[in-house]
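Provided below for reference: sequence and predicted model.
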Amino acid sequence: MSATGSLRPVLPADILARKGDTPIVVLTAYTTPIARIVDRHCDIMLVGDSVGMVLHGLPSTLGVTMEMMILHGRAVMRGAQKSMVVIDMPFGSYEESPEQAFRNAARIMAETGAPAVKLEGGQHMAETIAFLTKRGVPVMAHIGLTPQSVNTLGGYKVVGRDGEAEKVMDDALAVQEAGAFSVVLEKVPEGLSGRITQRLSIPTIGIGAGARCDGQVLVVDDMLGLFTDFRPKFVKRFGELGQAADEAIAAYADEVRHRRFPAPEHAFADVLAPKGTKS
């Protein structure tokens, strides 16, 4: 059974129907092995453009390309059985015009098999979202802190304070009117995200936006504790895999240097042992 209780993969219409119901569980995934694990527990797997920073060591998401998103999208789709896969449209692939956005969204969906895309922006992207949804491209919107606009925003700051609340609310209403089936609220004050969630008829997915959203998303590497030196306030670490990996690799290196690995049980004999005996 899928995360929503059906015998088929989750689709955008299923997520829309979850408004105000059991919270929607979302994690990023970039590889097939992680996708297979996430798929068992989550409603949505987001192939985020955060892959550029998480897996490729880029300083921001701005250097992520269409080819990278398609490559990782295909990998995640291979591990998806039940969860819905949503793929981020990278910076520069949709801002120029609705037509450009449609060409690239259609390419992502055709080359990966994913049923939906995500793009950043509120009121100024409403026309593009409407253009896509009217042509059969389901869109998850993303407002508040939009990492692709971090240079314009002046850093990774909370969005919605100091007179910005009305604009964020207007962004939310605009993407809903344009046809988005859900909207990510990133680094939005909890009170404001609660008001947006209450007012919208589409689900809100929070990241650093408090507990009143219709669902939550985190970067899987963050919540697993794979980055030992990266601790955003809004991330709860459900594991410390980075520390465990460091200890395991240190133990491996030590055993290799002291010739304790490989041991005899890890090696193959020169001659096959007779049947009925152990080699």
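Arrived safely.

Only C-alpha atoms from now on, for both contacts and neighbour counts.
Noted.

those strands in the stretch 1-150 of the chain, which residues are they?
24-28, 44-47, 84-88, 116-120, 139-144 (DSSP state E, counting those that start in this stretch).

Using CSV, lay out these together with distance to Ala13.
CSV is the format used below for the strands of the stretch 1-150 of the chain (distance: least, C-alpha to C-alpha, whole Å):
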stretch, distance to Ala13
strand 24-28, 13
strand 44-47, 13
strand 84-88, 11
strand 116-120, 11
strand 139-144, 11
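
quick one: buried residues of stretch 166-185?
Buried positions in stretch 166-185, judged by neighbour count with 16 or more other C-alpha atoms under 10 Å: 168-169, 171-185.

Correction: the previous question concerned stretch 26-36.
26-32, 34-36.

just to revisit the earlier point, what about the strands of the stretch 1-150 of the chain, which gets the closest to Met223?
Nearest to Met223 among those is strand 24-28; the distance by C-alpha to C-alpha comes to 9.2 Å.

all helices for the stretch 151-279 of the chain, in order.
165-178, 190-199, 220-223, 241-257 (DSSP state H, counting those that start in this stretch).

So which elements touch the second one?
What that stands for is helix 190-199. Here helix 190-199 touches helix 165-178, going by 3 or more C-alpha pairs under 8 Å, 6 or more residues apart in numbering; DSSP states H and E.

try this one side by side with the last:
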Amino acid sequence: MSATARKTAPLPSDIRAMKGGAPIVSLTAYTTPMARMMDAHCDFVLVGDSVGMVLHGLPSTIGVTMEMMILHGQAVARGLDKAMLVIDMPFGSYEESPEQAFHNASRVMRETGAAAVKLEGGAHMAETIAFLTARGAPVMAHIGLTPQSINTLGGYKVQGRGDQGASLMADAEAVARAGAFSVVIEKVPAGLADRITADISIPTIGIGASAGCDGQVLVVDDMLGLFTAFKPKFVKRYATLGEDGEAAIAAYAAEVRARAFPAPEHTFADETPSA
């Protein structure tokens, strides 16, 4: 669907207004069919840079490009009518300067019809968030475990324990003051996530955080059991489609090798039967 067709989708201001109300529901999507399945159930759909690992087999999100995000963003947009579309800014597309960030964010929004972009970072990204929002590019912030920074964080570790808690609280307050309409909080202790949620005026979207956050997001391939390279503690598998799919492929292969498929009902006669 085009951006103009998604007339019923919420705006970033609508998501912000959900603070303290009914929990906000979100999942990632990278393709049109998946977007269509979640459209009626999610408040917003995120085209995450996790696409690099989930669909492209990359070892991390660092190798994801603008072109990849735009391509998958366009695919997801075609599957949405009701949910708001948010797209991740990939590594290297916004860190250099607020001007670089706006150039790339405006391109993402223009070429996909996304209502907002998401970028990683706390207090050090506040100036960039303010610059973008002042120029019509709504921003969803992302703090805690920021996957694009795993090389400096030392891997996929829980963030915000001990003395780190005050720093993470300061990050949340900084992005809220800068104008972010919501903030993803990833892989932090539940108590800290609850304190942040109570402290700031914008919705918190938890992933590996707390049920007390204003909303939740998961990578859809994780929760459906399609991506099985590893399973984070915070992922609940609601289905095992990867196992089911592999079993179906094995059954197909066995039938082909046994010449049981295609059966007569899957083939066509030499002549059309007469009336």
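Yep, it's here. The model shown is predicted, which means the values in this text are computed figures rather than measured ones.

Fetch the TM-score of the aligned pair.
Aligned and superposed, the two chains score 0.97 in TM-score terms (TM-score structural alignment, normalised by the length of the second structure); 270 aligned residues with a C-alpha RMSD of 1.0 Å.

related to what we said a few turns ago, can you put the helices of the stretch 151-279 of the first structure in CSV and add distance to Gly121 of the first structure?
CSV is the format used below for those (distance: least, C-alpha to C-alpha, whole Å):
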stretch, distance to Gly121 of the first structure
helix 165-178, 8
helix 190-199, 16
helix 220-223, 23
helix 241-257, 33
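
isn't Val158 of the first structure right next to Lys187, touching?
Yes. Using C-alpha atoms under 8 Å, Val158 of the first structure makes contact with Lys187 at a distance of 4.8 Å.

Now do the shared contacts for those two.
Shared contacts of Val158 of the first structure and Lys187 (C-alpha atoms under 8 Å, 6 or more residues apart in numbering): 144-145.

which one of those two has more residues nearby?
Lys187 (22 against 15; other C-alpha atoms under 10 Å).

So what does Phe181 of the second structure match up with in the first structure?
Structural alignment (TM-score structural alignment) places Phe181 of the second structure against Phe181 in the first structure.

residues in contact with its match?
The neighbourhood of Phe181 of the first structure, defined by C-alpha under 8 Å, 6+ apart, consists of 12-13, 15-16, 138-141, 202-203.

Quick check: it vs Val175 of the first structure, distance?
9 Å (C-alpha to C-alpha, to the nearest Å).

Could you tell me which residues touch both of these two?
Counting by C-alpha under 8 Å, 6+ apart, the common neighbours of Phe181 of the first structure and Val175 are Ala141.

What residues of stretch 53-70 of the second structure count as buried?
Residues of stretch 53-70 of the second structure classed as buried: 53-54, 60-66, 68-70 (neighbour count, 16+ other C-alpha under 10 Å).

Now do that stretch: everything it contacts.
47-52, 87-91, 93, 108, 111-112, 147-148, 221, 227.

How many neighbouring residues does Gly163 of the first structure have?
For Gly163 of the first structure, the neighbour count with other C-alpha under 10 Å is 9.

State the distance from it to Gln243 of the first structure.
41 Å.

What's the end-to-end length of stretch 256-263 of the first structure?
10 Å.

Could you do stretch 202-216 of the first structure as well?
The distance separating the two terminal residues of stretch 202-216 of the first structure, taken as C-alpha to C-alpha, comes to 14 Å.

Can you give me the stretch of the second structure that it aligns onto?
Stretch 202-216 of the first structure corresponds to residues 202-216 in the second structure, going by TM-score structural alignment.
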